[in-house]
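> task: produce atomic coordinates for the following.
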Amino acid sequence: MPDIDSPRVTPARPSTHRPSAVRRAAPALLGFAAVRTLGLAVLALWSAARDTSARTLLTARWDAIWYARIAESGYGHEVRTPDGGVHSDLAFFPLLPWLERLGAAVSPLSHGEVGFVVSVAASFAAAWGIYAVAERLYGDRVGLYAVLLWAVLPVGVVQSMAYSESLFTALAAWSLHAVSTGRWIVAGALASLAGLTRPVGVAVVAAVWAGALVAFPRGRDATERAAWAHRLTGLALAPLGSLGYVLWVGRHTGTGPLGYLDVQHGWGNGFDGGYAFARFVAGKLASAPTAAAGLALVVGVLLVLWLYAACLRQRQPIALVVYTGAVVGLALCASGYFGSKPRLLLPAFPLLLPPALALARRGRRAATTVVALSAVVSALYGAFWLNGSGPP
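The predicted model follows:
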């Protein structure tokens, strides 16, 4: 089996006739389109067989309803649960609803349908960003397989839902790429937009800061002073989205700077270092009917941690290591919505670089077989998942 931890596949030597960025990414984007088309086709057939609507599942269920309601009416909606919890729409960050409102204003689509269009478009932008990051580090073949592995994740159907994961991953990937190319103002601006998309936007902020701090120039000439200015601007821009929304929520609710934490608490969310999740898994393992599910959760968590360790052994750049660690930590250590944790890990695409490197070292036929079988499994699981009883 190929060594998943080997640090590098040497990129192709630069050439005066090197294809454009679009042409280099085209095979990865075409493969991504094929996988997502298969997933949507299977979902449509599965839903038709169950007399449900794939369109509704993608645009008007679960979180998609909350985003569409914010886009249509603004913030202010709450749902009180039987156990005394208060589900406020302030838990949802505003960038996707803003785009839904804009799209609905200039098209005949509903807010949820615009959310679907935004998500699909953003998923391609995310795939391109993942390719760009991986190609820069390890070459075009690793970039190709990183995109395909992201597409065939079991929860990959979320990439085509009116959810914010695709939009966030696109902004995060391109921000990380900007860090790797020293475009600090672009990196900071994209991090700020990511911070307006999901709470985990703080992971992108941390990545930009980490990347900038280790790259600060030490000289005093004019060129290095300009580099200082660019990095400082990027550092200043990066947290504005997250910080601005959290402070606005605190002022809007009258609860102060940490009021957003109260909003999350109303949803049963918090950060307890993984204690609640561990108890949830232990409960599954302790019951015979759910022991298999509990074992699968344990295997899944160990796999994620092993992949992160492989990223460290691969010596990924500090920005990617910090970003991935923050996404994984926030996903696994949150105290609520345990069934959503696979979806919360969807933006942690650097975890896929070690297996992408392994696939790149295999024969083309073997790698294609792995990807094709995974695409079928992903399509079937996505259709089964969305037609199930609970939200993803």
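> hey, let's count contacts and neighbours off CA atoms from now on
OK.
> do you know how far the residue lying closest to residue 383 once chain neighbours are set aside is from residue 123?
Distances taken as Cα to Cα, 6 or more residues apart in numbering place residue 43 nearest to residue 383, at 4.4 Å, with adjacent residues excluded. To residue 123, residue 43 is 18 Å away according to Cα to Cα, to the nearest Å.
> for residue 170, same thing?
From residue 170 to residue 123 the distance is 7 Å (Cα to Cα).
> same check, this time on residue 226
34 Å.
> likewise residue 136?
Taken as Cα to Cα, the span from residue 136 to residue 123 is 20 Å.
> more neighbours, the two?
residue 123 (27 against 16; other Cα atoms under 10 Å).
> that one touches residue 168, doesn't it?
No: Residue 123 is beyond contact range of residue 168, at 9.3 Å (criterion: Cα atoms under 8 Å).
> and for the two, which residues touch both?
By Cα atoms under 8 Å, 6 or more residues apart in numbering, residue 123 and residue 168 have no common neighbours.
> one step back: the residue nearest to residue 383 sits in which helix or strand?
helix 21-49 (DSSP states H and E).
> just the buried residues of that helix, please?
Buried residues in helix 21-49, counting neighbours by 16 or more other Cα atoms under 10 Å, are found at 24-25, 27-29, 31-33, 35-36, 38-40, 42-44, 46-47.
> can you check stretch 307-326 too?
Within stretch 307-326, judged by 16+ other Cα under 10 Å, the buried ones are 307-312, 314, 316-326.
> sequence B follows; please return its structure for comparison with A:
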Amino acid sequence: MNSQRNYANELAFRFTKLISSEAAAGILLILVALMALLVANSPLGHSYHELFHHPLSWRPLPRLDTLHAWINDALMAVFFLVVGLEIKREIIDGELSSPARRRLPVLAALAGMMAPALIYLATAGLAEPARRGWAIPAATDIAFAVGVLALLGRRVPASLRLFLLTVAIVDDLGAVAVIALFYTARIDPAWAMAAGAVLIALLACGRLRVPFLSVYLLLGLGLWICVLNSGIHATVAGVLLAFVIPLRPLRRESMLLRLEHALAPWNSFLIVPLFGFANAGVALSGHGAGGSLLDPVPLGVALGLFLGKQIGIFAAIVLADRTGFASRPAGASWLQLWGMAVLCGIGFTMSLFIGALAFPRFPELVEEAKLGVLAGSLLSSLLGFAILRFAPQPGRSGQTTDAA
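Next up is the predicted model:
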């Protein structure tokens, strides 16, 4: 009896430790993606589609007429708010706060966005509408990548984990810019001007050091409504709000840090998994999974994530180190850096999001893009994990780290 109780306690301890670890969010995303695929390809597939895409009977905001629209345009605005808060914190006080610190991750992130886009265009072609998906493989999923790193434990140097996080943050900033510049529909001038007015009011609150978070959040809600109706994608409002939230303490604590800490668990364990479940369910029947993956769009997305990310990021690190532009992360071997670059090809959340924006009038291409995202992310996670798992540890067993 005691042995059974001890075994149960040990299981409970291990489960609690897993849930509280960085790996939990990534593991949850993996499970959610698998569940979405299983449901979409089961007898429940039609009900799954109807749940998210059937028009709602009550529409307080006409533009949000389905549950899928509420998730992608409303809940994901909160996701982008958290991303924006993290970016601002890193720029002001973190790894992007000085030119020396941001030199290598910015270069690596830019190369890691350009190479996948070029590989996608070379594969999918320049004809419409396929070329509109060029940005789909350009983004890295932080939760997935960090989750894989956490599963590896101490085999991964802390400097490598920090570098991957920094690259992914710059990557997210680039993805936000791409969404705002290239995936914006026709703009309604009146609503755009209203959004500008609300943004000015938010900036004034920051200048006047208004100490009430509720004021910023209420104005942020108004900003989101204006941006939603302006034609600019509503999630951009989340980033704009994040950039005006003060980081410096106004009373006893930082408003930005308080908001980020409050939203981060909801973001990781509710919003992103719900988005994943609503968007990752691609039906594989009817056209054949193998043949579909070899079509231009899914193949371009998969190759962009799997090959483009690792080529762009690793080549940027080697070039920067060899030319003296910036030094590679301390304590990491070249093999480990390659493994980290491969992991950056995990593009689940942001890639699925951009895929939905790229082909609004071509639902079949959205489904094909999903298949490419899942294939490229799976290959990147498996190869990246294998490289980092079996890479010799620097400074052990006489191994050197200087040979490229």
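> can you calculate the TM-score here?
The TM-score (TM-score structural alignment, normalised by the length of the first structure) is 0.24; 164 aligned residues with a Cα RMSD of 7.3 Å.
> before we move on, back to that, how far away is the residue nearest to residue 383 of the first structure from residue 151 of the first structure?
Applying Cα to Cα to residue 43 of the first structure and residue 151 of the first structure gives a distance of 15 Å.
> swap in residue 383 of the first structure?
Counting by Cα to Cα - residue 383 of the first structure and residue 151 of the first structure are separated by 15 Å.
> more neighbours: these two, which one.
Set residue 383 of the first structure next to residue 151 and count neighbours by other Cα under 10 Å: residue 151 wins out with 26 against 23.
> buried stuff in the host helix or strand of residue 227 of the second structure?
For residue 227 of the second structure, the host element (DSSP H and E) is helix 213-230. Of the residues in helix 213-230 of the second structure, those buried under the neighbour-count criterion (16+ other Cα under 10 Å) are 216, 219, 220, 222, 223, 224, 225, 226, 227, 228, 229, 230.
> look up how far residue 366 of the second structure lies from residue 373 of the second structure.
10 Å.
> what about these two, which has more around it?
residue 373 (32 against 25).
> coming back round to it: which one of the buried residues of helix 213-230 of the second structure is nearest to residue 84 of the second structure?
Top of the list for closeness to residue 84 of the second structure, among those and by Cα to Cα, is residue 220 at 13.2 Å.
> hmm, residue 237 and the closest one touching each other?
Yes: here residue 220 of the second structure reaches residue 237: they are 7.5 Å apart, a contact under Cα under 8 Å.
> quick one: the helices in the stretch 251-400 of the second structure, in order.
255-266, 272-279, 289-293, 296-303, 309-323, 334-343, 348-358, 363-390 (DSSP state H, counting those that start in this stretch).
> which secondary structure elements does the longest one contact?
Contacting helix 363-390 of the second structure under the criterion 3 or more Cα pairs under 8 Å, 6 or more residues apart in numbering; DSSP states H and E are the following elements: helix 142-152, helix 289-293, helix 296-303, helix 334-343, helix 348-358.
> let's have the ones you listed in TSV, adding mean neighbour count.
Listed next are these as TSV, based on neighbours: other Cα atoms under 10 Å:
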stretch	mean neighbour count
helix 142-152	23
helix 289-293	14
helix 296-303	29
helix 334-343	25
helix 348-358	24
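> of the ones you listed, which is nearest residue 180 of the second structure?
helix 348-358 (10.9 Å).
> the closest one packs against which elements?
Looks like helix 348-358 of the second structure contacts helix 272-279, helix 363-390 (3+ Cα pairs under 8 Å, 6+ apart).
> residue 49 of the first structure and residue 382 of the first structure, how far apart?
15 Å.
> one more: residue 204 of the first structure?
27 Å.
> compare those two and say which is more crowded by neighbours.
Set residue 204 of the first structure next to residue 382 and count neighbours by other Cα under 10 Å: residue 204 wins out with 34 against 24.
> the more buried one and residue 321 touch, don't they?
No: contact status for residue 204 of the first structure versus residue 321: not in contact, 10.9 Å apart, counting by Cα under 8 Å.
> just checking, residue 68 of the second structure touches residue 50?
No: between residue 68 of the second structure and residue 50 there is no contact under Cα under 8 Å: 10.0 Å.
> who has more neighbours, the two?
More neighbours surround residue 68 than the other of residue 68 of the second structure and residue 50, with 21 against 14 (other Cα under 10 Å).
> name the element the nearest residue to the more buried one once chain neighbours are set aside belongs to?
Sequence neighbours aside, residue 52 is the residue nearest to residue 68 of the second structure in space, at 4.8 Å (criterion: Cα to Cα, 6+ apart). Element membership of residue 52 of the second structure, judged by DSSP H and E, is helix 45-53.
> over to residue 27 of the second structure?
helix 23-40.
> tell me the first helix or strand C-terminal of the helix or strand containing residue 359 of the first structure.
For residue 359 of the first structure, the enclosing helix or strand under DSSP H and E is helix 353-360. With elements assigned by DSSP H and E, the helix or strand that comes after helix 353-360 of the first structure is helix 364-386.
> next, the buried residues of that next one.
367, 371, 374-376, 378-383, 385-386.
> which strands and helices sit next to that helix?
Using 3+ Cα pairs under 8 Å, 6+ apart: helix 364-386 of the first structure touches helix 21-49, helix 140-151.
> may I see those organised as TSV, with distance to residue 253 of the first structure added?
Formatted as TSV, those follow (distance: least, Cα to Cα, whole Å):
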stretch	distance to residue 253 of the first structure
helix 21-49	40
helix 140-151	38
